[in-house]
Structures are given as structure tokens and as C-alpha cells.
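**Q** Below are the sequence and a predicted model; questions follow.
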Amino acid sequence: MIEARDTEARSGTGGRDFWPADKPGSRGPKPKLLFGAAAALLAVVLAVVAAVVLTGGDDGAEKATAGTSNGPGVLPVAYTPQMADKAMIKLARRAADPRPVTQGEAFPADTKTVKYRTYAFTLAASQVSADCKSVTWGQRLQGDLAKYGCTQIVRGSYVSQDKRHLGQIAVLNLVSQDGAEQIVRDLDPATNAGFVLPLNATGEPAFGKGFSAAYSQVHGHYVIITWVQRAGGGQPASLNEMIDASLAIEKPADFVWGRLELIPGRKPR
């Protein structure tokens, strides 16, 4: 495990722990849960890197939905990947699940307002893009998206009801589980391979610059990304704040479980 560290520390031992020591009554950073009670996600890797702003990151980007725009090409500061879940083996190939994901499927009524613990978010914008290159940045990432048959990227932008937190969810539709796992490796900020562009809604705080944390999950041939930050990009008090905020906004990914149920007994080729 790579511990998150203070990138500004100057000590010869590699820097002090980025997150404060546990206080009385605090349980510290905990495993991220997948879809609430559906499964547990182990906290595996936290890689802290400087946020990277690419000049012209969204030049020429597709603006398929009125009132939305792509944010800057930036990397999350903290990143936690999770590889394939055995429960999703029947979705390991898109050949078993060929229907395109629709906006109504990913963002039904019960995703318009989402909550987890003290965090409540409202969906500000959503978009389904069939051009994976137009809503991502990074030559290496875009090359692998083409290599592994990315046909869709579904994105949603959330704003907390108190306007203090912003959230992004993205679902990437790849040809196979192997491809999805490679994309999750590419998304690691340490590779500087690229990332999904945030989706911003007109009139809402912009997502992108500053401290942010992203969590990627492989479920069959899909990659699910939840990405959160404080409005304005301020540093959170603890990683738990980011984890809990991300749990609130992953509701749209529930559609994957519905698709899994439609493939009884079928094994990937």
C-alpha cells in the first residue's frame, strides 16, 4: 500500500502522513463500500500527486447537452482503484451485454437526489457520449480506450445541497473486463496517462482544480469512476470526508447490477 503523504513536507524520511493521526472516537479511513451494501471495496492504493492542468485540455470537446461544458484536463490528487469483482464475471465481455447504456437507464428518478450519511447531492447535469476521445484527455488513455473498444462514456455532475462539495460519476463501456482493468491502471495519476474530463453544469460551481479524490471500480466490461472534491478545491480534513461524499454519488452505477441479472447462467467466452 502507498500511503498518502504531504507533498510539501521537507523531512528526510519522506514526509509526514498527509492525513492527521486518529483522534479519540475516530475510526480513521475506512474501506469504501460498493453500491452501499452490495459489496465491500478494499482501500488498496492512495497515490498523491500534484494536480495537473493541461493547457487546452478541453479544446474541441463535444458539448452534446445544452447547458453543460467539459472542465479542465486534471488528475485527482488521491486515487483508489479496485479491479474485477468476481460477482460480475458474467459481464466480463460486452458480447453478453450488447445494449448501449441510455441516459434514462443510468440516471432514473432515484438518482436525481442522492444521499449518504450527512452528504446529500443533487444531479446538476448528465450526458452520454459515444465519442470517448472527446470527453477524456491524455494520448495514452485515449489510445487504450480505442484499443479496448470504448463505445460510451456516461457522465453525471452532482452538487451537494449545501454547495460545499462537488461530485462526478463516469461509466466507461469497454469491450471486455481485461480492457476495463487496463483503463483503471491508466487512470492512476502516477502514470500521467490521462483522465476523464469533468462535466460542468452552467450556473453551478466548476469541478477540477485543487484537491480531489477519485475511486475507480471494474465491474465486468464497465469502469465506474466516482470523483469528489470540496467546492473550490480546498483540502479536506480527512480522507473519510471524500469517501463518504463519493458513496453518495455512485447511485447511478446501480444499473450494472440490473444488467447482470439479465444474463442468467451465461459465462464469458
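**A** Yep, that arrived.

**Q** alpha carbons only for contacts and neighbour counts from here, please
**A** Will do.

**Q** isn't Gly233 right next to Ala213, touching?
**A** No. Using CA atoms under 8 Å, Gly233 is not in contact with Ala213; the gap is 10.4 Å.

**Q** And the strands in the protein, which stretches?
**A** Counting by DSSP state E, one finds strands in the chain at the ranges 32-34, 39-41, 68-70, 78-82, 113-116, 119-129, 136-137, 152-160, 165-173, 195-196, 199-201, 213-219, 222-230.

**Q** so how far is the first residue of stretch 194-207 from its last?
**A** Start-to-end span of stretch 194-207 (CA to CA, to the nearest Å) is 16 Å.

**Q** And stretch 143-153, by the same measure?
**A** Using CA to CA, the end-to-end distance of stretch 143-153 comes to 15 Å.

**Q** What residues of that stretch count as buried?
**A** By neighbour count on 16 or more other CA atoms under 10 Å, the buried set for stretch 143-153 is Asp144, Leu145, Tyr148, Gly149, Cys150, Thr151, Gln152, Ile153.

**Q** can you list the residues you listed in a markdown table and add distance to Asp244?
**A** Formatted as a markdown table, the buried residues of stretch 143-153 follow (distance: CA to CA, whole Å):
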| residue | distance to Asp244 |
| --- | --- |
| Asp144 | 31 |
| Leu145 | 29 |
| Tyr148 | 31 |
| Gly149 | 32 |
| Cys150 | 29 |
| Thr151 | 30 |
| Gln152 | 27 |
| Ile153 | 24 |
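
**Q** What is the nearest of the residues you listed to Leu33?
**A** Ile153 (22.7 Å; CA to CA).

**Q** so who does Val159 touch?
**A** Shown in contact with Val159 (CA atoms under 8 Å, 6 or more residues apart in numbering): Phe121, Thr122, Leu123, Ala124, His165, Leu166, Gly167, Glu204, Pro205.

**Q** Most neighbours among these, please name it.
**A** With neighbours taken as other CA atoms under 10 Å, the top of those is Gly167, carrying 31 neighbours.

**Q** And here is the other one:
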Amino acid sequence: MLTGMGLRPRQQKTIVVVASVIGLVAALAGVVIFATSLGRYTPDREPSAALLGPDTTLPLVFRGWKSPKLFDPLADRTKDAKALTEKEVFGQSELSVDRKLRLKLVAKRLDSDCSAAVWGQGLTERVSDAGCTQAARGLYLSSDGRYVGQYTLLNLKDGQAAAELVDALETLYRGGWARPLPSPKGSFPAGGYSEAGGYALGHYVGLVWLGRVDGAEPGVKDDYVSLTLGLRGAEKAVYRRVVAITGPKS
């Protein structure tokens, strides 16, 4: 057709190239218009403490732990149907850390509605899906007035639910956590440093949460390992339940 119009081969080639570019631009413009009409997509992500604001009270560090074989007898809640009691979990007014340091119980609470003990949409939904029927929380202050800690024990439907919750907390803790118990004797400072651990214990999940009362990051003299072991003294209630099922010889 272009030859019939009297155009030389060089002119024909130029026209074809220009027409191709114009066609490509028009096609891209059409794609953009179509894509815009579909709406805007924003990828999901777990909110960080910074996004939640400076007054957010949650741990800045978290580590999860799988359930040891010792707690296999508690993998099914139907074999451990008796409900937890406040006295059973927080019967001791003090937990020992070392020869000099103690953790003193200053507040305790047992909720049958687990959503009252945690916050954050993702975590609240996970806890509900895990069949949580009880949440026991105890707030402790160290005898030297330097540390604050909270132990939370969640009663879930089975060992799989407990393991999945601990795994999910690897990201969920950034946008939701256990609600801190209020106490006039002390609390976790808003925006301060704290760290936590999640422990699957059969069909239970134990949450350990520790920080300094002044909110500062730990120094060389701050032994969080010993503090964690001391705070986990509240887990004696779970050990006693293993014995109740298997017998003292086990």
C-alpha cells in the first residue's frame, strides 16, 4: 500500500516504526486506565511498635518455644478438663530468682473470656480460633524494685493449637500482646524496652514478659535468663497436672 502511494523503502520503514510506537503507547495507556479502574491494593503487614505509637506497651523482642515431650499427656484438653483456678496458678506470693532476688506477686486475674486478656485483632482472632477458655495473668515486681514481669497462661483446645499460636506470635506480637495488669505498685512503662517468650506446654501456652521498671534496655548486670526462669515458676501448676494424669512415678 505504501509503495502504491509512491513512498520509498526508507520512508516506508520510518512510518512503520512511528506507527508501532504510537500503537504501543496507546496500548499501555489503556492498560493503565483499566488497572486504575480495579482499585488500589495495599499489601497486608503486621504493624510495628513504631506504627502503633510511642505509648504502646508490648515487648520489643520475642522468642517462641515448642512443647517438650514431658507435656505430651496434656496434648488433649479432654484428658485435662478441670478448669484452672487462680489459686492453682498464682498460689505463691513470691517466686525465687536467686539467693537474694525475689519476684513478688502484686496483681492477679483469671478470665474466662480470653479476649479480655489480650489485644490486637490478629492475636485476638488467633486465640479465639485456638479454643481458648481461660487466661490467667499474674503481675510481679522484683524485691529490689528494678524489674517488672507478667506471666500469662492460656488454656487452649489442644497441643496443635498451642504450637500454632506460639509460631504465629513470632509476627503477631508486633501488633498485639497480653494486656498488662494494672497495679499501683508498678507497671510496664509505656514505650519502654521489654522482652518476652512464648512456651507451648501441651494444650497450654505460657507467656513470659519482662522489663525494667525504668523502661531502659538491659545492661550487663541485668540477668534476664534468671528472671525468666524465676517467672516461669508459675508453670508448676501445669507440671502438677501432668503428674495428675501420668502418676508420680513418671
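**A** In hand now; what should we look at? Every value quoted in this text rests on a predicted model; they were computed, and no experiment measured them.

**Q** Can you calculate the TM-score here?
**A** For this chain pair, the superposition-based TM-score is 0.73 by TM-score structural alignment, normalised by the length of structure 2; 198 aligned residues with a CA RMSD of 2.3 Å.

**Q** which helix is the longest one in structure 2?
**A** Ranked by residue count and defined by DSSP state H, the top helix of structure 2 is helix 9-37.

**Q** Report the aligned residue range of structure 1 for that helix.
**A** Under TM-score structural alignment, helix 9-37 of structure 2 corresponds to no residues of structure 1.

**Q** Could you measure from Ala213 of structure 1 over to Gln142 of structure 1?
**A** Applying CA to CA, the value for Ala213 of structure 1 to Gln142 of structure 1 is 21 Å.

**Q** one step back: so which of the contacts of Val159 of structure 1 comes closest to Pro72 of structure 1?
**A** Pro205 (13.3 Å).

**Q** Need the counterpart of the closest one in structure 2.
**A** Aligned counterpart of Pro205 of structure 1 in structure 2: Gly186 (TM-score structural alignment).

**Q** Phe90 of structure 2 pairs with which position in structure 1?
**A** Match for Phe90 of structure 2 (TM-score structural alignment): Phe107.

**Q** Could you find the closest non-adjacent residue to that match?
**A** Excluding the flanking residues, the one nearest Phe107 of structure 1 by CA to CA, 6 or more residues apart in numbering is Pro252, at 5.7 Å.

**Q** Quick one: residues contacting the corresponding residue of structure 2 for that neighbour.
**A** Aligned counterpart of Pro252 of structure 1 in structure 2: Ala234 (TM-score structural alignment). Ala234 of structure 2 makes contact with Val89, Phe90, Leu95, Tyr151, according to CA under 8 Å, 6+ apart.

**Q** Need those residues in CSV (columns: neighbour count and distance to Ala35 of structure 2).
**A** Formatted as CSV, the contacts of Ala234 of structure 2 follow (neighbours: other CA atoms under 10 Å; distance: CA to CA, whole Å):
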residue, neighbour count, distance to Ala35 of structure 2
Val89, 22, 57
Phe90, 25, 58
Leu95, 21, 61
Tyr151, 27, 50
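
**Q** List just the nearest of these to Ala83 of structure 2.
**A** Taking CA to CA as the measure, Ala83 of structure 2 lies nearest Val89 of the contacts of Ala234 of structure 2, at 11.2 Å.

**Q** Pretty sure that closest one sits against Tyr239.
**A** No. Judged on CA under 8 Å, Val89 of structure 2 makes no contact with Tyr239 at a distance of 10.8 Å.

**Q** Ala178 of structure 2: which of the contacts of Ala234 of structure 2 is nearest?
**A** Nearest member of those to Ala178 of structure 2, counting by CA to CA, is Tyr151, at 9.3 Å.

**Q** how about that closest one, what's its partner in structure 1?
**A** Looks like Tyr151 of structure 2 aligns to Ile169 there (TM-score structural alignment).

**Q** if you skip the residues just before and after it, what's nearest to its match?
**A** Nearest non-adjacent residue to Ile169 of structure 1, counting by CA to CA, 6+ apart: Thr226, 4.6 Å away.

**Q** Can you tell me what the one you found aligns to in structure 2?
**A** For Thr226 of structure 1, the aligned position in structure 2 is Val208, judged by TM-score structural alignment.

**Q** Count the residues that sit near its match.
**A** Counted by other CA under 10 Å, the residues lying close to Val208 of structure 2 total 24.

**Q** isn't it right next to Gln150, touching?
**A** Yes. Under the criterion of CA under 8 Å, Val208 of structure 2 makes contact with Gln150 at 6.2 Å.

**Q** joint contacts of those two?
**A** Leu231.

**Q** Could you report the distance from Thr14 of structure 2 to Leu28 of structure 2?
**A** 21 Å.

**Q** How about Ala168 of structure 2?
**A** For Ala168 of structure 2 relative to Leu28 of structure 2 (CA to CA), the value is 42 Å.

**Q** Which of those two has more residues huddled nearby?
**A** Comparing Ala168 of structure 2 with Leu28 by other CA under 10 Å, the one with more neighbours is Ala168, at 15 against 11.

**Q** mind checking what the more buried one lines up with in structure 1?
**A** Checking TM-score structural alignment: Ala168 of structure 2 goes with Asp186.

**Q** check contacts around the match of Pro205 of structure 1.
**A** Leu141, Val148, Val213.
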